[in-house]
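Novice: Need a 3D model of the following:
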Amino acid sequence: MEGLRLTEYAGGGGCACKLPPGELDGLVGGLAEGPARPAAELLLGLAGGGDDAAVVALDGERALVTTADFFTPVVNDPYDWGRIAAANALSDVYAMGGTPWAAVNLLAWPRDLLPMEVAAEVLRGGRDVAHEAACHVSGGHSVTGPEPLYGMSVVGVVDRARMMRLDAARPGMPLTLTKPLGTGVLNARHKSTGEVFEQAVASMTALNRDASGAAVAAGIRAGTDVTGFGLLGHAYKLARASGVTVTLDAGAVPYLPGAREAVRDGFVSGGTRRNLEWVAPHTDFAGVPEEARLLLADAQTSGGLLLAGEIPGHPVVGEVTAAGPTAVVVRG
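Specialist: Take a look at the predicted model:
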């Protein structure tokens, strides 16, 4: 597998290949929440503002969290891609304050173009990260496809009284970000040049488990993970669901080494530009330059958590305020 450029087999890369957020809003906006006579109570779904996972009541204290996530190769190394995709899928459960229990693989493979041995490395990477999370991996589903896709469907459990959600942010709460931004622009550079950014791989393969646990212990009940819609997009979704304004301090947001240089050199994905176009009508940028706007909208893969609250060891990047003229305000 030496010299393999896995990203060359994909039109997009990681969470940057998501459908544009505005189009996605229109696509799911008219869907019904469930059957006329559901077998269990749906605690969170489409009506909650687009939370990271669906949550269904198990009993008076616990609820089931279910999610699925998959994408095209974001790096050239198949084992690392598997690890990143698994961490990204598991993150949806952590974003709700839950614990992943079991996962199944989702795989599409161009078997006439890429050896099955490469697919085996992808699955091995996913398994290893799931096992790191103490989550079972059992089987899954695979199809032949024109480009490689990999991810997981994950089921977990959450304490109903301690669940995190999009619509629970209130004025006066600080905003914490648990991973630096920049994976999108660094992945775009990696796809174009083959240059490996170990700091980006380390960030994308890191589980959000500890940050989630710290948030739940601190009593935080509002949050989301930062993935394909960028920090701005996910901040907007949080503000919209909670009926508040989210104010971000651009100077307090951490970035991976090399991220700013990647933007200046033009390694910006179409997904990032679509994110910025989507949030711009709902954002007061107060003179913040284009480079900073693109970084704040950068389509992240397996990003950190954006929390309405504060936990030790992670930067506060803004605050929740009462609803104003725009859903998001960015201070320089």
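Novice: alpha carbons only for contacts and neighbour counts from here, please
Specialist: Noted.
Novice: ok, which stretches of the chain are helices?
Specialist: 21-28, 78-95, 116-132, 183-193, 198-205, 209-217, 230-242, 259-264, 270-279, 290-296 (DSSP state H).
Novice: ok, and which of those has the densest surroundings?
Specialist: With neighbours defined as mean count of other C-alpha atoms under 10 Å, the helices of the chain peak in mean count at helix 78-95, which reaches a mean of 29.
Novice: Show me what it is packed up against.
Specialist: Contact analysis of helix 78-95 by 3 or more C-alpha pairs under 8 Å, 6 or more residues apart in numbering; DSSP states H and E lists strand 62-71, strand 99-109, helix 116-132, strand 149-159, helix 198-205, helix 209-217, strand 223-225 as its packing neighbours.
Novice: Which elements pack onto the first one?
Specialist: Of the remaining helices and strands, those touching strand 62-71 by 3+ C-alpha pairs under 8 Å, 6+ apart are strand 54-57, helix 78-95, strand 149-159.
Novice: One more, please, to line up against the first structure:
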Amino acid sequence: MTPRERIRLTQYAHGGGCACKIPPGELEDVLQGLGRGVRVRDPAGELLVGLDDGDDATVVGLSEDLAVLATTDFFPPVVDDPYDWGRIAATNALSDVYATGGRPLMALNLLGWPRGVLPFELAREVLRGGLAVAAEAGCHVAGGHSVDDPEPKYGMAVTGLVDPDRVLRNDAGKPGVPLSLTKPIGIGVLNSRHKATGEVFPQAVRAMTQLNREPAAAALAAGVVCATDVTGFGLLGHAFKLARASGVTALIDSAAVPCLDGARQALRDGYVSGGTQRNLEWVRPHSDLSAVTEEEALLLADAQTSGGLLVAGEIPGAPVVGELVPRGEHVLVVR
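Specialist: Take a look at the predicted model:
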């Protein structure tokens, strides 16, 4: 039996994937007072998207028709297979580029590894998985940075290019626009079950390793200007951020939201991460959740890893899961 077959990587992580994000409310407290970030007067480029509304990537305009974007993402193992973990982490890091309407150009690996505890054979497999996804995306990978870390972590820092007139933002939503979701939810509860039991869920791995390239291209082709990706803050958290930034209310039709096979059973069996519970508590004071059960609300708040795009508009193949309406008493309404 090889080390890859013996070792369950998720047992070396305190949490799983994007569920390990700092809770959104706590993160906003940390960022409070930092304003719009550091903006310098530089004739080479203007900061177009920064800290303002917690958008998916930073965008700096270089010319009238070219801007550069940058983002980074990394997390502890979300699955036990090292190659799949590498693929998932890379897909997740690239997602912020697509969610902003850009195309990835270059990525740098970010690796934390408990040397002396886990064999480097596994680290090689993680990096190989990341390289495979980058190749699929047409993105260069050249080096990166590694540290000796008591907990394994992997991700990428990604640089991309985007047309400054076609940036997808989370603050550009308008009343009367439908909301579409490009991947089913339920990744978080299935990953929690995997971590606890060792059961493997290929449907979750397929979802997490599916690039958001095609739906992003479809959104741009449809003239969409507002989108975000659905990751650690769950569908409710990211819909709340989009609606709040846009000055509208997001109506979510819970019956229209697609869900991965096995996710509802995992939820009923209690495989709910702390990150999901914190997501729900964060949006609850600003939401009307009276039309759904607590179980349904938890599923809608499920912390996703490498989830789909939430698009303010209709695109082929993506179900409409709600709409944006004029701001009312609540920022988020689930029906």
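Novice: Overlay them and tell me the TM-score.
Specialist: With the length set by TM-score structural alignment, normalised by the length of the first structure, the two chains reach a TM-score of 0.98; 330 aligned residues with a C-alpha RMSD of 0.8 Å.
Novice: quick one on the thing from earlier: with distance to Val328 of the first structure as extra columns, can I get the helices and strands packed on strand 62-71 of the first structure in TSV?
Specialist: Output for those, formatted as TSV (distance: least, C-alpha to C-alpha, whole Å):
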stretch	distance to Val328 of the first structure
strand 54-57	25
helix 78-95	21
strand 149-159	29
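Novice: Please name the nearest non-neighbouring residue to the residue nearest the centre of the second structure.
Specialist: Central residue of the second structure (C-alpha atoms, centre = their mean): Thr231, 2.9 Å from the mean position. Spatial nearest neighbour of Thr231 of the second structure, chain neighbours left out: Gln304 (4.4 Å); criterion: C-alpha to C-alpha, 6 or more residues apart in numbering.
Novice: burial of the corresponding residue of the first structure for that neighbour, as a residue count?
Specialist: Taking TM-score structural alignment, Gln304 of the second structure has Gln300 as its aligned residue in the first structure. By the criterion of other C-alpha atoms under 10 Å, Gln300 of the first structure has 30 neighbours.
Novice: surely Val216 of the first structure meets Gly98?
Specialist: No. In this structure, Val216 of the first structure is not within contact of Gly98 by C-alpha atoms under 8 Å, at 9.0 Å.
Novice: Can you work out which residues contact both of those two?
Specialist: Residues touching both Val216 of the first structure and Gly98 (C-alpha atoms under 8 Å, 6 or more residues apart in numbering): Met163.
Novice: What lines up with the residue nearest to the centre of the second structure in the first structure?
Specialist: Match for Thr231 of the second structure (TM-score structural alignment): Thr227.
Novice: Name all residues that make contact with that match.
Specialist: Cys15, His234, Ala299, Gln300, Thr301, Ser302, Gly303, Gly304 are the contacts of Thr227 of the first structure under C-alpha under 8 Å, 6+ apart.
Novice: any idea which of the residues you listed is the one closest to Val158 of the first structure?
Specialist: Relative to Val158 of the first structure, the closest of those is Gly304; by C-alpha to C-alpha it sits at 18.9 Å.
Novice: With adjacent residues omitted, what lies nearest to the closest one?
Specialist: Nearest to Gly304 of the first structure is Lys179, by C-alpha to C-alpha, 6+ apart, at 4.4 Å.
Novice: and Pro312 of the first structure, how many neighbours does it have?
Specialist: With other C-alpha under 10 Å as criterion, Pro312 of the first structure counts 12.
Novice: quick one: the corresponding residue of the second structure for Val93 of the first structure from Ala219 of the second structure, how far?
Specialist: When the second structure is aligned by TM-score structural alignment, Val93 of the first structure is paired with Val97. As judged by C-alpha to C-alpha, to the nearest Å, Val97 of the second structure and Ala219 of the second structure stand 14 Å apart.
Novice: again with Pro114 of the second structure
Specialist: Distance of Pro114 of the second structure to Ala219 of the second structure, given as C-alpha to C-alpha: 41 Å.
Novice: for Arg264 of the second structure, what are its contacts?
Specialist: Gly186, Leu299.
Novice: on that earlier part again, so which of the helices and strands packed on strand 62-71 of the first structure is nearest Arg124 of the first structure?
Specialist: Nearest of these (C-alpha to C-alpha): helix 78-95, 6.6 Å.
Novice: returning to what we had before: just to check, the match of Gln304 of the second structure is in contact with Leu186?
Specialist: No. Contact criterion C-alpha under 8 Å: Gln300 of the first structure and Leu186 do not qualify, at 9.9 Å.
Novice: re the thing from before, can you list the helices and strands packed on helix 78-95 of the first structure in TSV and add distance to Val56 of the first structure?
Specialist: Putting these into TSV (distance: least, C-alpha to C-alpha, whole Å) gives the following:
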stretch	distance to Val56 of the first structure
strand 62-71	5
strand 99-109	14
helix 116-132	22
strand 149-159	9
helix 198-205	28
helix 209-217	19
strand 223-225	18
